[in-house]
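Participant: One predicted model, sequence on top.
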Amino acid sequence: MCFGKCAKCIGYQLLILAILCIVANILLYFPNGETKYAENNQLSRFVWFFEGIIGAGVLMFIPAGVFIGLEDDDCCGCCGHERCGKSCAMLSSILAAIFGIATSGYCLIISALALVEGPYCSTSDGGWRYPFNETNYSYLADHSTWSQCIEPKNVVVWNVSLFSILLGLSAIQVILCIIQIINGFIGGICGCCCGQKQQSYVC
C-alpha cells in the first residue's frame, strides 16, 4: 500500500467535505432563503459559532493541503538524509491530522449542542424563544411538536437537517483524520511506497 497516495486520497476527501460544511453552515443563515432573520438576529445562537464555515471548513483546508502534498513531499530530505525524507514527511502529517480532529471535533460538538437545544423561533404566544430547550432532544422524534414554531416557516426542519448534515460531515472528517494518524505513523516508521519512478523502501 502506498501511504503517500492514501494520504492524498484522504486530503481530497477532506477538501470536499470542508466545502460541503461551508455551504451547509451558510444555508443556516437563510431559512427559506430569507435574509431578514439573520439581519434581526433571530437565528439559533449556535449558527453564529461558524462551526461549519471555520471549524470544519476553512481550517480543514490546512490538513487537507498537507495530506494532498505528502506524496511528493520529502521533508527537504529530512535534514539532508534523502532516504528518510518520506518517513519524516509522513510523521509530520500526524500533527496536521491532530489539528484536523480538533477543528472538525469543534463542529461536531457545536452541531450536537444545536440539535439538543433546537431552533430559535416565534411561537404561538408571540414571543421568540427556544421552545424545545427543555425536551432533552426528544422533539427530534416527535414531529407533532414542531408546529410550535410559527416563524420562520419550517425552521425546525431547516435546522435539524442542516445541523445533522454538519454533524455527519464533521464526524467523517474526524474518522478520516484518525485514519491519517494511523497511516502517517505506519508510513513514517515503515517507509513510503513511492511508485515505479521513485525509490521505495521499507524498514
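Facilitator: Alright, I've got the coordinates.

Participant: CA atoms for contacts and neighbours, from now on please.
Facilitator: Noted.

Participant: Which residue ranges of the chain form strands?
Facilitator: For the chain, the strands defined by DSSP state E occupy 121-122, 128-129.

Participant: Can you say which of the ones you listed is packed in most?
Facilitator: The highest average neighbour count among the strands of the chain, using mean count of other C-alpha atoms under 10 Å, belongs to strand 121-122 at a mean of 22.

Participant: Could you list the residues in contact with it?
Facilitator: 42-43, 128-131, 149-152, 155 (C-alpha atoms under 8 Å, 6 or more residues apart in numbering).

Participant: another one to put next to it:
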Amino acid sequence: MCVSRCLRCVGMSLVAMAMVCILSNILLMFPDLNIHFLLDGHVTIQAIWATGVWGSGFLVCTLDTGYICYKNTTCCWCQMKTRTSLLGAFICCIFSVTGLVQGPLCLYNSTSGQIWGVPLSHWTYLYNRTVWSGICLEPRNVVQWNMVLFSVMGAVSGLQIVLCAANMLNSMLGMILGHGSCRTKVCVSVFCVCEDREGS
C-alpha cells in the first residue's frame, strides 16, 4: 500500500472543512436555535437546500480516500471523485453567496403590518449595522446569524474549490506529460507524488 503523508493531511483538512460546512448549514436551518421557524417555513431556501451538508459536506468527505493512493486505486477514479467534490463545493459556494447577499427571511414591519419576508434584499445591508437589529423582529439576531454562517460556508467551500481544482489540474497535467495514466498506479498531486512500490 502506498500512502503519502502530505496527501493524507490534505484529505483530513478537507474532511475537517466539510464538517464545518455541515455544522454551519444545520445551524442555519435553526435560527435562534429554535425548530419552529423551520417547521413553519420561515427559513431561507438557501439554507433549506442544505448544500453545505451534501455539497461541501458529504461529497467532499468522499474525496478523503482520493487523496490517499491505495494499491488498487487508479488515477481515473481519483479524478472522478475530485470532479464530484469540486462540483459540490462550487454549488455550496454559490448558494452561500446568494444567501448572504439576499439576506435572511424574517418577521418585519411593512405598510400592511407585520409580515414574513426578505426585507434586506440588497447586499448594501452588509455594511449598514443600523438595520441589523432594527428591521427583523423575529428570529432574534437573525441578520448576524445568517451573515456569520453563510460567510463561513462560502469561505470554506471556496477553499475546497481551490484545493480540488489544483489537484485535478495537476493530475491532468501529470497524465498529459506522461507521469500518470489511467492504466498505471501513479497519482500526481499539486502537493506531492505518491507512486506504487512493489512489496510495500
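Facilitator: Thanks, I have the structure now. Just so it is clear, the model here is predicted, and its values are computed rather than measured.

Participant: Quantify their similarity with the TM-score.
Facilitator: After superposition, the two chains reach a TM-score of 0.80 (TM-score structural alignment, normalised by the length of structure 2), with 180 aligned residues with a C-alpha RMSD of 2.3 Å.

Participant: ok, back up a step: let's see which of the contacts of strand 121-122 of structure 1 end up in helices.
Facilitator: Counting by DSSP state H, the contacts of strand 121-122 of structure 1 place residue 155 in helices.

Participant: buried subset of the contacts of strand 121-122 of structure 1?
Facilitator: Among those, those buried by neighbour count (16 or more other C-alpha atoms under 10 Å) are 42-43, 128-131, 149-152, 155.

Participant: can I get those in TSV with distance to residue 68 of structure 1?
Facilitator: Below are these laid out as TSV (distance: C-alpha to C-alpha, whole Å):
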residue	distance to residue 68 of structure 1
42	40
43	37
128	46
129	45
130	42
131	45
149	45
150	46
151	44
152	41
155	38
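
Participant: Identify, from these, the entry nearest to residue 117 of structure 1.
Facilitator: residue 130 (7.1 Å; C-alpha to C-alpha).

Participant: which residues does that closest one contact?
Facilitator: Neighbour list for residue 130 of structure 1: 117-121 [criterion: C-alpha under 8 Å, 6+ apart].

Participant: Run a quick neighbour tally on the closest residue to residue 77 of structure 2 other than its chain neighbours.
Facilitator: Leaving aside its sequence neighbours, residue 77 of structure 2 sits nearest to residue 66 (C-alpha to C-alpha, 6 or more residues apart in numbering; 7.7 Å). Neighbourhood size, residue 66 of structure 2 [other C-alpha atoms under 10 Å]: 23.

Participant: ok, residue 66 of structure 2 - contacts?
Facilitator: Counting by C-alpha under 8 Å, 6+ apart, residue 66 of structure 2 makes contact with 11, 77-79, 81-82.

Participant: and those, which are buried?
Facilitator: With burial judged by 16+ other C-alpha under 10 Å, the buried subset of these is 11, 78-79, 81-82.

Participant: Go ahead and confirm residue 150 of structure 2 touches residue 101.
Facilitator: No - counting by C-alpha atoms under 8 Å, residue 150 of structure 2 stays clear of residue 101, with 9.6 Å between them.

Participant: ok, the two, which is more surrounded?
Facilitator: A side-by-side neighbour count of residue 150 of structure 2 and residue 101, using other C-alpha under 10 Å, places residue 150 first with 29 against 18.

Participant: Same check for the contacts of residue 66 of structure 2, but in structure 1.
Facilitator: For these, the contacts that are reproduced in structure 1, applying both residues aligned by TM-score structural alignment, their matches' C-alpha atoms under 8 Å, are 11, 78, 81.

Participant: Alignment lookup: the second one to structure 1.
Facilitator: If you follow residue 78 of structure 2 across to structure 1 using TM-score structural alignment, you land on residue 93.
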